[in-house]
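[1] Sequence first, then the predicted structure:
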Amino acid sequence: MERKNHIILSILAILLAFSFQESRAESRDSLFFEWYTTTNMEPWKSTMEQMAAERTPDNYNQLFEVVLAWYGYIGYCLGNDKEEEAEQYLETGWKFLDELIEMNPTNAAPHALKSGFYGFEMALARYKALILGPRSVSTLKTAASIDSTNIHYLVEKGNQMYYMPSMLGGDKEIALHHYKHAVELMISDSRYHQRHWFYLNTLVTLGYSYQSTEHIKEARKTYQKIQRIAPNFKWFNEEVWPKFVEKYGTF
């Protein structure tokens, strides 16, 4: 009887610990969403550093969340003339990413993120494109060979097709297809719910892609969806939507 009770208590303890971790992750997602939409990135930075310091060794999911937070912060730095800080965090981000790939080399997402990290490197030093460009393409092919329906593969493949010159194979329509597929998968994915910053970021990218390929009706619908999900999205409300309305109107 005592042994049975001990087993039951052990199972309950595991379930409670798992429930606590899930709740904590959801709470952190809400915070990152708020910081992303308000462009309040100082707490983002301190929180991701805390996540890195407190992670459990060999915990793949925790390390993945760290790498994704680094990915978001580096992208923010590059978009806001903070190249020195981007370079600093890219250096540490590479270490986490390499560890993540070593931990689970058969998962497509880290390989796709690696392609994105190469993109960050090229944004910091354009002259490295001849060397890093093929590496970025190669690691994305690795991701595709593992799982061509992985959300991160689709996003990074979209980025590759969107920004690559057409003479080298770039195609914004193909990019649009990949972004659209990524968003469709996110809708049914428990990790990237509508109030997750990465979902919102991808939705903005999809809207831009529709707009740049002259699918204005679809762009407007996507932007209006963003307004419903994040009505207080500072950057979107101050930059993206006003410029779109000025050119194309609200209806």
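    In hand now; what should we look at?
[2] hey, let's count contacts and neighbours off CA atoms from now on
    Will do.
[3] Where do the strands of the stretch 101-250 of the chain begin and end?
    Using DSSP state E, counting those that start in this stretch, the stretch 101-250 of the chain contains no strands.
[4] State the distance from residue 68 to residue 31.
    14 Å (Cα to Cα, to the nearest Å).
[5] Repeat that for residue 173.
    34 Å.
[6] How about residue 97, nearest residue that isn't a chain neighbour?
    Leaving out its chain neighbours, the residue that sits closest to residue 97 by Cα to Cα, 6 or more residues apart in numbering is residue 67, at 6.2 Å.
[7] contacts for the helix or strand harbouring the one you found?
    For residue 67, the element it lies in under DSSP states H and E is helix 60-79. Residues from elsewhere that reach helix 60-79 (Cα atoms under 8 Å, 6 or more residues apart in numbering): 41, 44-45, 48, 51-52, 55-56, 83, 85-86, 89-90, 93, 96-97, 100, 103-104, 110, 113, 117, 120, 123-124.
[8] Tell me the gap between it and the middle of its chain.
    7 Å (Cα atoms, centre = their mean, to the nearest Å).
[9] With stretch 14-22 instead?
    Per Cα atoms, centre = their mean, the centroid offset for stretch 14-22 relative to its chain is 25 Å.
[10] residue ranges of the helices in this protein, please?
    2-38, 41-54, 60-79, 83-103, 108-124, 129-146, 151-163, 172-187, 197-212, 216-229, 234-235, 241-248 (DSSP state H).
[11] name the helices or strands packed onto the longest one?
    For helix 2-38, the helices and strands in contact under the criterion 3 or more Cα pairs under 8 Å, 6 or more residues apart in numbering; DSSP states H and E are helix 41-54, helix 197-212, helix 234-235.
[12] Second structure follows, compare the two:
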Amino acid sequence: MRYLPLLLLLFACTCVSAQCNNSTELNQQARTAYLTNDIDGWKEVLLKAKALPDNSANQLEMARLGLGAAGTAMASQNDAFLSECLDLMEDSLDKFWESDKKDPAANGLYSAYLGLLIAQSPMKGMLYGSKSSKYATKGVSYDAKNPVAQYCLGSNLFYTPETWGGDPELAVEHLQAAIATNNDEAGCDWFHLQTLALLGQAQSKAGDTAGARMTYLKALELEPEFGYVAKVLLPALSK
């Protein structure tokens, strides 16, 4: 019996790995780059994504990957790479707008792009703050079941100061909606793991420490090597 917890953990890890065998090589590489905060890994992912056919689906995916890479750039305080990611997101979305201006994910990602511009230079908040909120809200209005749109609105509500319309409790609702609309293999996607991490932070900010702990444990169940959650976010709940 003393080995039962270990066996269960190993079984859970094996199940996750088996499920992820069905994901694309590019998505697996993006997941690894996200989990390890590997800028070189993200650069390789973006380079491979650029080589894909230049169609609307790949343009949208390029913008999504740019968002993930930008997060690593910010965590690493690499402003040059952050600028590259922002340029990539802008270029990809500009191309995508030519075919569909009402796509929920595209509107959400454009909101996230504007939010990153503000994060890079806070003075731009006066210029892009309300515009970012507008596009995040539009994304969900076009399709409330789109996980990217829901994440981006939740992110906008989380990072926007409450005096300017931010709302951590409402952010929790939208991030939970993003989690709920993902498919069974969502744990294989870096974006789903990122959503769980932000959901836990929003729950904590809203005063729901128990809920945040459960969310972080769920993230670690999907990915035991999720260092940001295991070593930073989860321990912070006890401080």
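    In hand now; what should we look at? In this text the structure is predicted, and so the values were computed from the model without any measurement.
[13] before we move on, the earlier item: which among the contacts of helix 60-79 of the first structure count as buried?
    In the contacts of helix 60-79 of the first structure, burial by neighbour count holds for 41, 44-45, 48, 51-52, 83, 86, 89-90, 93, 96-97, 100, 110, 113, 117, 120, counting by 16 or more other Cα atoms under 10 Å.
[14] which position in the first structure aligns with residue 43 of the second structure?
    Alignment note: residue 43 of the second structure maps to residue 45 in the first structure; criterion TM-score structural alignment.
[15] From residue 4 of the first structure, how far out is that match?
    From residue 45 of the first structure to residue 4 of the first structure the distance is 46 Å (Cα to Cα).
[16] Next: residue 123 of the first structure.
    For residue 123 of the first structure relative to residue 4 of the first structure (Cα to Cα), the value is 59 Å.
[17] Ignoring the adjacent residues along the chain, who's closest to the residue minimising distance to the centre of the first structure?
    Geometric centre of the first structure, nearest residue: residue 198, 4.4 Å, by Cα atoms, centre = their mean. Closest residue in space to residue 198 of the first structure, ignoring its immediate chain neighbours: residue 192 at 6.9 Å, by Cα to Cα, 6+ apart.
[18] Could you do residue 215 of the second structure as well?
    Per Cα to Cα, 6+ apart, closest to residue 215 of the second structure is residue 200, 5.5 Å.
[19] Quick one: map that neighbour onto the first structure.
    Aligned partner of residue 200 of the second structure by TM-score structural alignment: residue 207.
[20] Over to residue 215 of the second structure?
    So, by TM-score structural alignment, residue 215 of the second structure is matched to residue 222.
[21] Verify the stated contact: that match with residue 203.
    Yes: if you go by Cα atoms under 8 Å, residue 222 of the first structure and residue 203 touch, sitting 7.1 Å apart.
[22] State the distance from residue 72 of the second structure to residue 32 of the second structure.
    Taken as Cα to Cα, the span from residue 72 of the second structure to residue 32 of the second structure is 12 Å.
[23] From residue 106 of the second structure, how far off is residue 146 of the second structure?
    Residue 146 of the second structure is 11 Å from residue 106 of the second structure, by Cα to Cα.
[24] Provide a list of residues in contact with residue 122 of the second structure.
    Counting by Cα under 8 Å, 6+ apart, residue 122 of the second structure has no contacts.
[25] brain fart, residue 233 of the second structure
    Residue 233 of the second structure neighbours (Cα under 8 Å, 6+ apart): 197, 201, 216.
[26] same thing with residue 128 of the first structure?
    121, 122.
[27] Count the neighbours of residue 114 of the first structure for me.
    23 (other Cα atoms under 10 Å).
[28] The second structure: which residue goes with that one?
    In the second structure, residue 114 of the first structure lands on residue 110 (TM-score structural alignment).
[29] Was I right to think that match contacts residue 91?
    No: at 10.8 Å, residue 110 of the second structure and residue 91 do not qualify as touching, with contact defined as Cα under 8 Å.
[30] what's the spacing between the aligned residue in the second structure for residue 198 of the first structure and residue 7 of the second structure?
    Alignment note: residue 198 of the first structure maps to residue 191 in the second structure; criterion TM-score structural alignment. To residue 7 of the second structure, residue 191 of the second structure is 28 Å away according to Cα to Cα.
[31] Of the contacts of residue 233 of the second structure, which ones are shared with the first structure?
    For those, no contact persists in the first structure, with contact defined as both residues aligned by TM-score structural alignment, their matches' Cα atoms under 8 Å.
[32] between those residues, which has the most around it?
    Highest count within the contacts of residue 233 of the second structure by other Cα under 10 Å belongs to residue 201, 26 neighbours.
[33] List the residues that contact the spatially closest residue to it that is not a sequence neighbour.
    Distances taken as Cα to Cα, 6+ apart put residue 212 closest to residue 201 of the second structure, at 6.7 Å, once the chain neighbours are dropped. Residue 212 of the second structure is in contact with 199, 200, 201, 202, 203, 204, counting by Cα under 8 Å, 6+ apart.
[34] Just the buried residues from those, in PyMOL please.
    Buried subset of the contacts of residue 212 of the second structure, written as a PyMOL selection, criterion 16+ other Cα under 10 Å:
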select buried, resi 199+200+201+202+203+204
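[35] mind checking how far the helix or strand harbouring residue 10 of the second structure is from the chain centre?
    For residue 10 of the second structure, the element it lies in under DSSP H and E is helix 4-20. Mean-position distance between helix 4-20 of the second structure and its chain equals 24 Å (Cα atoms, centre = their mean).
[36] same question, stretch 34-52 of the first structure
    14 Å.
[37] Surely residue 110 of the first structure touches residue 100?
    Yes: Residue 110 of the first structure is in contact with residue 100 according to Cα under 8 Å; the separation is 6.8 Å.
[38] Neighbours of the corresponding residue of the second structure for residue 179 of the first structure, how many?
    Counting by TM-score structural alignment, residue 179 of the first structure lines up with residue 175 in the second structure. Number of residues near residue 175 of the second structure (other Cα under 10 Å) recorded here: 30.
[39] Go ahead and confirm residue 175 of the second structure touches residue 146.
    No: checked against Cα under 8 Å, the pair residue 175 of the second structure and residue 146 is beyond contact range at 11.1 Å.
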